[in-house]
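1. Give me coordinates for this.
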Amino acid sequence: MRKEILLTGFGGQGLILAGILMAESAVLFQGLNAIQNQVYGIEARGGECRSEVILSDATIHHADVDEPDVVLCMSQMAFNKFAPLVKDGGLVVVDTVFVEDTAKLKPGSRLKSYPITEICSKATGKTIMANVTALGILAQLTGLISPENMEKEVLSRVPAGTEDINRKALYAGVEAAKAG
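-> Reported below is the predicted structural model:
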């Protein structure tokens, strides 16, 4: 099994951290091999960014995400650029707070739309943890990393005193994915 995942959006959304959390969770708690890479523009916030994650139960010899199985799009620009790269039958997950036009969806791919930022805000009163909510959605939809193992990694990395709010953000995503 080898799965390629792209987490895409704009700087400041925490997508680089989300990719790191996904990769570390896979290695530390799920028993998988993982590679994580990131690409971002020169802007501190607001510019294009993406986190590339490869998960495998075998040694990973090729570290590039060429044809992602899963693409998370947290901005319209990211959707337009990266959603068409998803492999045939692959999954594209969008945050409808930022992605309104899905016309460039590749035929044969699957689209799941959630107001990720809004879900996070309703669950926590904040939007800053929308990346964690997205991880909950991806954990539930893909089954690559269990929500419980994702929780272990998230809670090991967040600042002391924010564990409960991050847990709420994660499981709000899990529940949204369960609901459809």
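
2. going forward, measure contacts between C-alpha atoms and count neighbours the same way
-> Fine.

3. Can you point out the buried residues in the helix or strand Glu175 falls within?
-> Take DSSP states H and E as the rule and Glu175 turns out to sit in helix 163-179. For helix 163-179, burial by neighbour count (16 or more other CA atoms under 10 Å) applies to Glu163, Asn166, Arg167, Lys168, Ala169, Leu170, Tyr171, Ala172, Gly173, Val174, Ala176, Ala177.

4. From Leu28, how far out is the last one?
-> When CA to CA, to the nearest Å is applied, the distance between Ala177 and Leu28 equals 24 Å.

5. Ile20 now?
-> Using CA to CA, Ile20 is found at 12 Å from Leu28.

6. Now distance to Val53 too, for the buried residues of helix 163-179, in CSV please.
-> What follows is the buried residues of helix 163-179, written out as CSV (distance: CA to CA, whole Å):
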residue, distance to Val53
Glu163, 24
Asn166, 21
Arg167, 22
Lys168, 24
Ala169, 21
Leu170, 19
Tyr171, 21
Ala172, 23
Gly173, 19
Val174, 20
Ala176, 23
Ala177, 20
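
7. Second chain to compare with the first, below:
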Amino acid sequence: MYEDLIKIIAILKNLGLSLKNPSEEWNYETRFFLQKITYIAKSLGMDFSYNFGLYLNGPYCSSLANDYYNHPNLVVSLKSDYSLNERELKIQKLLKKEILSNPIIDKHKSEYLEALGTILYLKNEYPDFMDDDIFRKVKELKGYLKDRILIIALNTAKKLNFRDDFLNEKIQEELELWDKAED
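-> This next block holds a predicted model:
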């Protein structure tokens, strides 16, 4: 699965991010970020063989953990010769536009990524769940997350899963109103 780590590193490198050594005990934030951003990228269609389960802090994959523990220098240096294809570049742009550029990321990065990852996981596992069902389930699992963060994450998940061919001017205006309300 080393090849999958190289793919996610290519995305992070292209986004201009920097990460700390994930194998050092105090760098939990790096490990957390890698787990969540990889799951979110996978849920958007990135071709990874990583299998995620829902754990205490959202989606988690032990083989991804093995990869970054076994190759911490790749994570720190963001060294990757992998060239992203057109679909992967589109996913990278979505990650930047809808997630990493969201104003909430500055003050509530971990909570937001945990909420978003969990929401996307539940939407995948329970495709018939309505937004209210997803919200209740996340509150049940993660009562410590603020409603405001959950609502923003739920709106982000809707945007990420929204097909462009359904996006007309009226819907775009409504999405912009919701974006303003989130700020």
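
8. What's the TM-score once they're superposed?
-> Superposed pair, TM-score by TM-score structural alignment, normalised by the length of the first structure: 0.35. Supporting alignment: 102 aligned residues with a CA RMSD of 4.9 Å.

9. hang on, the earlier thing: closest to Ala134 of the first structure out of the buried residues of helix 163-179 of the first structure?
-> In terms of CA to CA, no member of those lies closer to Ala134 of the first structure than Gly173, at 6.0 Å.

10. how about Glu151 of the first structure, secondary structure?
-> Using DSSP: H, G, I helix; E, B strand; the rest coil, the structure places Glu151 of the first structure in helix.

11. can you pull the contacts of it?
-> By CA atoms under 8 Å, 6 or more residues apart in numbering, the residues touching Glu151 of the first structure are Arg167, Leu170.

12. now Asn149 of the first structure: how far from Thr124 of the first structure?
-> Distance, Asn149 of the first structure to Thr124 of the first structure, using CA to CA: 21 Å.

13. Surely Ala169 of the first structure touches Thr124?
-> Yes. Counting by CA atoms under 8 Å, Thr124 is a contact partner of Ala169 of the first structure at 6.4 Å.

14. Who has more neighbours out of Ile20 and Leu28 of the first structure?
-> Ile20 (20 against 14; other CA atoms under 10 Å).

15. just the strands in the first structure please.
-> 2-10, 33-40, 48-56, 70-73, 91-95, 110-114 (DSSP state E).

16. Serialize those to a markdown table and add fields for mean neighbour count and distance to Phe82 of the first structure.
-> Converted to a markdown table, the strands of the first structure look like this (neighbours: other CA atoms under 10 Å; distance: least, CA to CA, whole Å):
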| stretch | mean neighbour count | distance to Phe82 of the first structure |
| --- | --- | --- |
| strand 2-10 | 24 | 8 |
| strand 33-40 | 19 | 13 |
| strand 48-56 | 23 | 9 |
| strand 70-73 | 27 | 7 |
| strand 91-95 | 25 | 9 |
| strand 110-114 | 17 | 13 |
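
17. Would you format the ones you listed as CSV with distance to Asn80 of the first structure included?
-> Listed next are the strands of the first structure as CSV, based on distance: least, CA to CA, whole Å:
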stretch, distance to Asn80 of the first structure
strand 2-10, 11
strand 33-40, 16
strand 48-56, 12
strand 70-73, 9
strand 91-95, 11
strand 110-114, 14
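
18. Ala130 of the first structure is nearest to which of those strands?
-> strand 91-95 (9.4 Å).

19. Which neighbouring elements make contact with that closest one?
-> Secondary-structure packing of strand 91-95 of the first structure (3 or more CA pairs under 8 Å, 6 or more residues apart in numbering; DSSP states H and E): strand 70-73, strand 110-114, helix 116-124.

20. Using a markdown table, please lay out those together with distance to Leu91 of the first structure.
-> Shown next, in a markdown table, are these (distance: least, CA to CA, whole Å):
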| stretch | distance to Leu91 of the first structure |
| --- | --- |
| strand 70-73 | 5 |
| strand 110-114 | 5 |
| helix 116-124 | 16 |
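
21. Would you tell me which of the ones you listed gets closest to Ile54 of the first structure?
-> Ile54 of the first structure sits nearest to strand 70-73 of all those, at 10.4 Å, using CA to CA.

22. For the closest one, name the packing helices and strands.
-> For strand 70-73 of the first structure, where contacts count as 3+ CA pairs under 8 Å, 6+ apart, the packed elements are strand 2-10, helix 76-82, strand 91-95.

23. Cys49 of the first structure is nearest to which of these?
-> For these, proximity to Cys49 of the first structure was assessed by CA to CA; strand 2-10 is nearest, at 5.1 Å.
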